[in-house]
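Colleague: Just need the structure, nothing else, for what follows:
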Amino acid sequence: MLNRRALTLGAMTATTALLPHASRAQSDYPNKALRLVVPFPAGGATDVVARQYAQALGLQLGREVVVENKAGASGAIGTADVARSRPDGYSLIFGTATTHALHNVVAKVQLYDAVKDFTPIGLIGAAPLVFVANARLPGDLRSILAQAKANPGTMSYGSPGQGTFMHLAAERLKQAADGAMITHVPYRGSGPAMNDLLGGHIALMVDTVATALPQHRSGSVRILAIASEQRSPLAPEIPTIDEAMGMTGFAAALWNVVAVPAGTPPEIVERLNAATLRIVADPAFIAKMSELGVEAARPASPSQARDYIIAEQARWKPVMEKAGIVAE
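Modeller: Take a look at the predicted model:
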């Protein structure tokens, strides 16, 4: 029978033998293609921004970054997939306010913990939301909300889904407008909601400025206001929510965060963060984001990105509780 000293020496030898391999695996990272999971359908606003980031990250790292769309459950399916992946730096999630601020606040069945199951790499940008009306609906935002309050249940609005960031932003506006009674109609994405808005089946919807702007320019819909502190350079004629409603401090932007599974080696996290900081500071990337209606993020460390996620969860929880929102 082996004695305790022999077992200890054997364990030390095995551990020592593994260390150079682990060190090499981290020092030559990345030595293969990376996978960037977008937890929403291809062609949507999040997907478009993610592909721009993936291309830029690939150039920074010298390796291909493959975008994989894995939609479902308001982004929870794809996000949970990355949370369960090996923490080796080769699987990344392109998360949003919906997946990383709201899932653990509104989801009845939680598939992951956005803070504990991930290590943030950095913030990418934020797309201010807009409130859009059917072209045949008269009035500005304030008069429409007053009409909805005076005639409860006669008006409806669409969002990309129950418990999404757009859903909560609309409920927050209703609360700020002294409880305007507008019925929420959840869709499977912004595309179907826009189709029903164009068809007159709903009166209003919440979207991002870049995706709603073409329809606005054509006269098919009307963007009533943008949920930002300043007017958008893409459409400077559109007032902010504060201007339209005579209030202060209403802002809602669909932000993006890149993260890896918890337990990813710090050296890999640092390399990915350094590459991301260079990307978000690149004038060409900033210009492209502006064209897409996205405000590039300020440089953020992994710990700063984590703090931002926690703060956003705390900011939107009271809105959810007051509205009684639960996502299945």
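Colleague: make it CA atoms for all contacts and neighbour counts henceforth
Modeller: Noted.
Colleague: Give me the buried positions along the host helix or strand of residue 11.
Modeller: Assigning secondary structure by DSSP states H and E places residue 11 in helix 4-27. For helix 4-27, the neighbour count (16 or more other Cα atoms under 10 Å) marks residue 26 as buried.
Colleague: Other residues contacting it?
Modeller: Residues outside helix 4-27 that contact it (Cα atoms under 8 Å, 6 or more residues apart in numbering): 265, 267, 268.
Colleague: another one to check against the first:
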Amino acid sequence: MKFLKSLPIVLGLLAMPVAVQAQDAAAYPERPVKVIVPFPPGGATDIVGREISDRLARALGQPFVVENRSGASGNIGMEAAARAAPDGYTLVVGAPQTLTINPQLFKSNPFNPQKELDPIVVVATVPNVLIVNPKLPISSVKDLISYSKARPGKVNYGSSSIGGTPHLSSELFKSMTGTDIMHIPYRGSSPALTDLMGGQIDIMFDNLPAALPHIKSGRVKALAVTTKQRSDAAPELPTMDEAGVPGFESQGWFSLLAPAGTPPAILEKINAEVNKILATDTFKERLANVGAQPKGGSIADFRELLNTETQRWSEVIRFADIKVE
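Modeller: All right, here's what the predicted structure looks like:
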């Protein structure tokens, strides 16, 4: 009898954490939220991160303040987020490199992003685009292949960092075309693009949002996109498959995550708000203008993508024998 009398109290105590979480989520956010971008300003990760942060600030009534913390191929910013308090007031913008590629390349990493960060939502996907210095005598992918084969080891390519999808796209291109092109890694997309326009490097793959303004201005020449379908932002560009490299495919995507242990109710609230934002015509148009497409979906969808992408890039890394010392 005593047990039965105390049962409602026990059940009430068990339910308290859920009730507290619901209250926290209802009031969230009550102060500014920091959004870490683990790469320098100007790249695609930064562009998409700032766009969604701005919309979340408008929707939720508190600033979502972007902080660029670059270095170590994105690992510095990702680790800073993983070590932050799991209260919803630190988020991080994730990408294939930082979530599915780096853990396979940096064996001595002191943290595992897929275990120490909670996924929230995939915001957008973007194709990579193959671009060249406009002064080179190259107008197509086939031209580039011929030009490179005539100069083995003399043509170089830049990348935003070691292990990013632009880097792996370049290595996949080399493997599929039999070309010998030298890699010059940079700390971010913006400095690599600057050197491409200045003629210090010859070619590079980059996420379309970062490259698109320079393509439109004529400061770089675009040859093809890396997705199966042409991009709505640049429909005149062929796919790599159409341009003469059958079966070539890669893309980038950008997401939001929080430190592991962040209350699920807060994660679900952010997920729901982002999905609402992605459904608006104004945000769709804004993403299209920078070469991206809205993604969205549930937290479970994001977890499934992480598993799929980890396997995809594992095969490319082994195929290209990419190592990080």
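Colleague: Ranking by neighbours, what's the top pick from the contacts of helix 4-27 of structure 1?
Modeller: Using other Cα atoms under 10 Å as the neighbour test, the contacts of helix 4-27 of structure 1 are led by residue 268, with 20 neighbours.
Colleague: That one matches what in structure 2?
Modeller: When the structures are aligned by TM-score structural alignment, the residue of structure 2 matched to residue 268 of structure 1 is residue 266.
Colleague: ok, now how distant is that match from residue 25 of structure 2?
Modeller: In this structure, residue 266 of structure 2 lies at 5 Å from residue 25 of structure 2, with Cα to Cα, to the nearest Å as the measure.
Colleague: One more: residue 315 of structure 2?
Modeller: Plainly put, residue 315 of structure 2 is 40 Å away from residue 25 of structure 2 if you go by Cα to Cα.
Colleague: how distant is the helix holding residue 11 of structure 1 from the center of its chain?
Modeller: Here the centre of helix 4-27 of structure 1 is set off from its chain's centre by 41 Å, with Cα atoms, centre = their mean, to the nearest Å.
Colleague: Following element in sequence after that helix, please.
Modeller: For helix 4-27 of structure 1, the following helix or strand on the C-terminal side (DSSP H and E) is strand 34-38.
Colleague: once aligned to structure 2, how far is the helix or strand following that next one on average?
Modeller: Counting by DSSP H and E, the element after strand 34-38 of structure 1 in chain order, helix or strand, is helix 45-61. Superposed on structure 2, helix 45-61 of structure 1 shows a mean distance of 1.6 Å to its aligned residues (mean Cα distance after the TM-score superposition for structure 1).
Colleague: List of residues touching helix 45-61 of structure 1?
Modeller: Applying Cα under 8 Å, 6+ apart, the external contacts of helix 45-61 of structure 1 come out as 30, 36, 38, 40-42, 64-67, 69, 94, 96, 208, 211, 256, 275-276, 279, 289, 292.
Colleague: Try it again at 7 Å.
Modeller: Helix 45-61 of structure 1 has contacts (Cα atoms under 7 Å, 6 or more residues apart in numbering) with 38, 40, 64, 65, 67, 94, 211, 275, 279.
Colleague: coming back round to it: of the contacts of helix 4-27 of structure 1, closest to residue 138 of structure 1?
Modeller: Closest approach to residue 138 of structure 1 among these (Cα to Cα): residue 268, at 54.1 Å.
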